[in-house]
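*Asks:* below is the sequence, then the predicted model.
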Amino acid sequence: MQAALTGLNHDQLATLMDEWGQPKFRVTQVLDWIWKKKVTSIEEMTNLPAALRDKLAETHRLDALEHSTTQGSADTTRKFLFKLHDGRYVESVLIPANPALYGEKSDRRTLCVSSQVGCAYGCKFCASGLAGFSRNLEPSEIAGQVLMAERLSGERVDNLVFMGMGEPFANFDRLMAAIEIITAPWGLHLGARHLTISTSGLVPQIQKLAEHPQQIRLAISLHGATDEVRDKIMPVNRKWNTEKLFEALNYWNSRKKQHLTLEYILIEDINDDLEQARILASHAQKLKAKVNLIPYNTVDGLDWVRPSEDQCRAFRDVLKNAGVSATLRLEKGHDIDAACGQLRLKQETEEGIIEAPVKG
C-alpha cells in the first residue's frame, strides 16, 4: 500500500524532494496544496510540473482515509465514518458551538478524533472496545481526520479532542507525530492549547506529556472517584490505581499551567451516588481541576442506563457547592449514535468484519 502524503512532515517531504532532485521550494508548494488549499487529488497541484505530479501519484496516495458516511443531527452535530486502506473503519465527530465543553466560548467547532481501530482497555461502558483492539492509527490517519472534516464541512475546526475511538496514550508516538503535522505552520496550524488529549489513566504517558514542550491540554477519563467504583468499569485501574494516577496528575500540575479536566460519565446505580460526588469534589479541589459531567450515552449491546436529569443535576450541584468548576454536558448528537465507536461498530458488523456484541 502506498504511503499517504498526509503522513509526511516537512523534513520527510524535504528528504523525498531532495532524493528526486527537486528544488527546495517544491516542499512548500506540496504542503500548501495539502493543508492550506485542501485539494482532493495530486492532479490538482497545478503549479507542480506534470512529471512531478505523475511521480507523486505513482508512489503516494494523497489521503489515508476514504469518506464513507456522514450522519447529521437536529442540533447540527455531525459524525463522519471513514474507511481505511485495510477495510476497517474509524469515526470522528464534529461538535458545534457548546459553551459547556471545557468552559470555552460558544463560537467554536470541536472535532473528536480517534487514535486506534477499537481499543484494548475495555472500559465497560464504551462501544470502542466491544470488538476488541485491531490496530493503531498512523499519523496520516489521525491528522487526516481533521483535514477530511474540514473538507466535508467547509468549516475551520477550532479545537481537537483526542477522545474518540481508542486510548490515545497507547499510540503515543504516532499521536505526537500527527500533532506535529496538525500544529505546524506548514500544516493545519492549530495552536497546541486548542488540543486536548484524553486518557483512561496511562501514568507513564501522562508524565511523558507533562515534559513535552507544547502546551497541550490533558483530560482524564476518571468515571469513578474511588478504586472500588473504578475497578468495576475501568480495567486500567488495576494497573494504575487512583493513588498512582493522582501522583502523576500532581506531577503534571508541577510542570504545566493548564488546568486538568476530569471527565466523568454518569451511569445509573454505578457511579452516580452523591457520596461519589463528594469524593470527586475533594479530588478536584486538590488537583485544581475542572469536572466535565456527561450523562451516559446509550450503546447497543450494553445494559448501562443514564441517570435521571434530576440526579445528574444533584451530582453536579454537590461539586459546585464545594467550589469546583463543574459542567453538566447534556451532550449533542445522542440521536446519531455519538458514543465513541457506535457507527463504526454497526458498519463493521453489517459487513461481517466483526461479530455483533452480545449483552451480558
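*Replies:* Now that the structure is in, tell me what you want to look at.
*Asks:* from now on I want contacts and neighbour counts done on CA atoms only, so please keep to that.
*Replies:* OK.
*Asks:* test my guess that residue 122 contacts residue 234.
*Replies:* Yes - between residue 122 and residue 234 there is a contact under Cα atoms under 8 Å: 7.0 Å.
*Asks:* do you know how far the residue nearest the centre of the chain is from residue 14?
*Replies:* Residue closest to the average C-alpha location in the chain (Cα atoms, centre = their mean): residue 162, at 2.0 Å. Taking Cα to Cα, to the nearest Å as the measure, residue 162 falls 28 Å from residue 14.
*Asks:* hmm, who's touching stretch 203-220?
*Replies:* 169, 172, 192-201, 240, 244-245, 248-249, 251-252, 255-256, 258-263 (Cα atoms under 8 Å, 6 or more residues apart in numbering).
*Asks:* rerun at 6 Å
*Replies:* Applying Cα atoms under 6 Å, 6 or more residues apart in numbering, the external contacts of stretch 203-220 come out as 192-193, 195-199, 252, 260-263.
*Asks:* out of the residues you listed, list just those in strands.
*Replies:* Counting by DSSP state E, those place 195-199, 261-263 in strands.
*Asks:* check contacts around residue 112.
*Replies:* Contacts for residue 112 were tallied using Cα under 6 Å, 6+ apart; they are 92-93, 161-162, 164.
*Asks:* among the residues you listed, which are in strands?
*Replies:* 92-93, 161-162.
*Asks:* most neighbours out of those residues, which is it?
*Replies:* residue 92 (29 neighbours; other Cα atoms under 10 Å).
*Asks:* pretty sure it contacts residue 80?
*Replies:* Yes - between residue 92 and residue 80 there is a contact under Cα atoms under 6 Å: 5.3 Å.
*Asks:* which of the contacts of residue 112 lies closest to residue 291?
*Replies:* The nearest member of these to residue 291, counting by Cα to Cα, is residue 161 at 15.5 Å.
*Asks:* residues touching the closest one, list them.
*Replies:* The neighbourhood of residue 161, defined by Cα under 6 Å, 6+ apart, consists of 112, 195-197.
*Asks:* go again with 8 Å.
*Replies:* 110-113, 195-198.
*Asks:* can I get the contacts of residue 112 in CSV with distance to residue 212?
*Replies:* Shown next, in CSV, are the contacts of residue 112 (distance: Cα to Cα, whole Å):
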residue, distance to residue 212
92, 26
93, 27
161, 18
162, 17
164, 22
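*Asks:* and here is the other one:
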Amino acid sequence: MSATDVMTPSKLKPMPVSQPVELAPKPSLIGLTREEMGAALKEKGVADKQIKMRVSQLWNWIYVRGVSDFDAMVNVSKDMREMLKTHFTIARPEIVEEQVSNDGTRKWLLRFPPRGAGRPVEIEAVYIPEEGRGTLCISSQVGCSLTCSFCHTGTQRLVRNLTAEEILSQLLLARDRLGDFPDREAPQGTVMPAEGRKVSNIVMMGMGEPLYNFDSVKTALLIASDGDGLSLSKRRITLSTSGVVPEIYRTGDEIGVMLAISLHAVRDDLRDMLVPINKKYPLKELMDACRAYPGLSNARRITFEYVMLKGVNDSLEDAKGLIQLLKGVPAKINLIPFNPWPGTNYQCSDWEQIEKFADFINSAGYASPIRTPRGRDILAACGQLKSESERMRKTERLAFEAMMIANHGED
C-alpha cells in the first residue's frame, strides 16, 4: 500500500473463536525452560530416570507439533496423559476478537486468565503477511508505562507484565490460526506468504516495553529460537526498545536477537517530549549502548525506527542530525508514516516530505525504507495497539473512520 492508496473502514470477517479458558487455570507447561519443566514433572511423581525423556516428548509435542491437548500426544502413555491433564495445561488464550484488514493484516484481541488475585487481562497481537515472509508482532506487557506522546498504546496505563507463557502463547496461537503447524490447514480467507512458514519472523513491537519485562521476554525468545522446538533463527527475531540502556547490554549478551531502537528524534529536548524515557537515558548513553551491541556488521545492523510527524521531526535538518547521530553504527532507518488514532494531536508528514527525508538519508549511505502502513483500518498499525478494556466506544470508532475517509478519500 502506498501513501496514495485509499483507506476505508475495515470489513471485518466473521471468524471462529476459541473456547474461553478456565477462570482459575492450572499451571501451564508453555514458557517453562527444560529444567523448569523437568522439576514440575518430578514434583508430580515422574521418576528421575524418565524426566529427560518426558521433557523431550513434551517439548516436541508443544513446540514442533503445536498441540494444545494432552490427549493428542499419542506416544505418551494414557496414565501419563491423565496425570498431565490433572495438574497442567497447554491451552491457548481466549480469542475475544479476530479482525482482518483490507490489506490482509490480521489482529487478535486475546484474553488471558487471572494471575493470583488479579483480573483477566487483554492484549493485542498482529500478523502481517507479505510475499515470501510473514511477521508476527508480539506484545510483552498489558498496557505501557512509557507514555510516548505519539503512541496509542502509551495512553493505556500499565496493568502488568506478561509471563513467558503469555508471550509464547501469542506465537503458538498465531501458528494455530494460520495453519503453520504440521498436518494443519489454515482458515479460509487467510492471506499468507506463497511458500514456507507463515510466521517466519517475530518482532517484539506490540504493547509494552520489552526490556521492562526482561526475564520473561528472555525466556520466551530463547524458547522461540530453540533448534529442537519452534526453531526461529535469532536473525528473524527483532526486539524493539525505546531505550532502556542497561537492558540493551543484557539483550546483546543474554538473548542475542536483532535490535531495533524506537528513536523518533535526534535532539534530547525533542526526544524528551516524544519518548520520555530519554530523560533517564539520553541519546549519548543510548548510542553508546548501540555501538557496543555484539556482532554488529553490515549484515547484522541495528534498525532505528523513526515515526514521521508533520512539522515536528521531519525537516532536512533533522535528517542531517540523524546521519550524524548514527555515524559509525551499522544501521537501517525505518521511516514510519504516523498512524493516526482518536484523540491524537499529531499529523503524518506529507508524503513528498517523507520521500525527501528518505532520499537524503539514502544518499548518505543508509538504507531508509518507508514502512508501508498495514492494518490502519483495524487499528493494527505501528503505535495503534490498545486492548479491549481500553478500546474505543462506538462513537469514537465512527469518528476515527470519518477521519480516515477525510484524510484518504473514499472508494
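*Replies:* Perfect, thanks for sending it. Here the structure is a predicted model, which means the values were calculated and not measured.
*Asks:* related to what we said a few turns ago, what sits in contact with each of residue 92 and residue 80 of the first structure?
*Replies:* Common neighbours of residue 92 of the first structure and residue 80 (Cα under 8 Å, 6+ apart) are residue 149.
*Asks:* show me the strands in the stretch 301-411 of the second structure, by range?
*Replies:* 302-308, 331-337 (DSSP state E, counting those that start in this stretch).
*Asks:* strands of the stretch 101-250 of the first structure, residue ranges please.
*Replies:* Along the stretch 101-250 of the first structure, counting by DSSP E, counting those that start in this stretch, strands occupy 110-112, 116-118, 133-136, 159-162, 195-199, 217-221.
*Asks:* now, of the ones you listed, which is deepest in the fold?
*Replies:* Among these, ranked by average contacts under mean count of other Cα atoms under 10 Å, first place goes to strand 116-118 (a mean of 27).
*Asks:* so where is it in the second structure?
*Replies:* Matched against the second structure by TM-score structural alignment, strand 116-118 of the first structure falls on residues 141-143.
*Asks:* quick one: map the residue nearest to the centre of the first structure onto the second structure.
*Replies:* The pairwise alignment with the second structure assigns residue 162 of the first structure to residue 204, based on TM-score structural alignment.
*Asks:* how much space is there between residue 318 of the second structure and residue 270 of the second structure?
*Replies:* Distance from residue 318 of the second structure to residue 270 of the second structure, by Cα to Cα: 11 Å.
*Asks:* any idea how many residues pack against residue 233 of the second structure?
*Replies:* Considering only other Cα under 10 Å, residue 233 of the second structure is surrounded by 15 other residues.
*Asks:* apart from its neighbours in sequence, what residue is nearest it?
*Replies:* Distances taken as Cα to Cα, 6 or more residues apart in numbering put residue 225 closest to residue 233 of the second structure, at 5.8 Å, once the chain neighbours are dropped.
*Asks:* which residues touch residue 341 of the second structure?
*Replies:* Residue 341 of the second structure touches 152, 379, 384, 400, counting by Cα under 8 Å, 6+ apart.
*Asks:* drop anything exposed from those.
*Replies:* 152, 379, 384, 400 (16 or more other Cα atoms under 10 Å).
*Asks:* of those residues, which pair is most distant in space?
*Replies:* Maximum pairwise distance in these, criterion Cα to Cα, is 12.9 Å, between 152 and 400.
*Asks:* ranges for the helices of the stretch 251-360 of the first structure?
*Replies:* With helices called from DSSP state H, counting those that start in this stretch, the stretch 251-360 of the first structure shows them at 274-287, 309-321, 342-350.
*Asks:* between the first one and strand 290-295, how many degrees?
*Replies:* Comparing the axes of helix 274-287 of the first structure and strand 290-295 via axes from the mean of the first three to the mean of the last three Cα atoms, to 10 degrees yields an angle of 150 degrees.
*Asks:* so what corresponds to residue 237 of the first structure in the second structure?
*Replies:* Looks like residue 237 of the first structure aligns to residue 278 there (TM-score structural alignment).
*Asks:* what about its match, how many residues nearby?
*Replies:* 24.
*Asks:* run through the residues that contact it.
*Replies:* Taking Cα under 8 Å, 6+ apart, we find residue 278 of the second structure in contact with 243, 268, 271-272.
*Asks:* which one of these is nearest to residue 338 of the second structure?
*Replies:* residue 271 (15.9 Å).
*Asks:* isn't that closest one right next to residue 281, touching?
*Replies:* No - using Cα under 8 Å, residue 271 of the second structure is not in contact with residue 281; the gap is 10.6 Å.
*Asks:* please identify every residue contacting each of these two.
*Replies:* Common neighbours of residue 271 of the second structure and residue 281 (Cα under 8 Å, 6+ apart) do not exist.
*Asks:* looking at the contacts of residue 278 of the second structure, which is nearest residue 404 of the second structure?
*Replies:* Closest to residue 404 of the second structure, out of all of the contacts of residue 278 of the second structure and judged by Cα to Cα, is residue 271, at 27.4 Å.
*Asks:* so what's that closest one closest to, chain neighbours aside?
*Replies:* residue 265 (5.1 Å).
*Asks:* residue 323 of the second structure -> the first structure?
*Replies:* When the first structure is aligned by TM-score structural alignment, the residue opposite residue 323 of the second structure is residue 281.
*Asks:* hmm, I was thinking of residue 54 of the second structure
*Replies:* Match for residue 54 of the second structure (TM-score structural alignment): residue 26.
*Asks:* three-state assignment of that match?
*Replies:* helix (DSSP: H, G, I helix; E, B strand; the rest coil).
*Asks:* that one is in contact with residue 17, isn't it?
*Replies:* Yes - under the criterion of Cα under 8 Å, residue 26 of the first structure lies in contact with residue 17, with a separation of 7.3 Å.
*Asks:* wait, residue 85 of the second structure touches residue 70, no?
*Replies:* Yes - contact criterion Cα under 8 Å: residue 85 of the second structure and residue 70 qualify, at 6.6 Å.
*Asks:* between the two, who's got more neighbours?
*Replies:* Taking neighbours as other Cα under 10 Å, residue 85 of the second structure and residue 70 compare with residue 70 leading, 22 against 15.
*Asks:* quick one: contacts for that one?
*Replies:* For residue 70 of the second structure, the contacting residues are 81, 84-85, 90, by Cα under 8 Å, 6+ apart.
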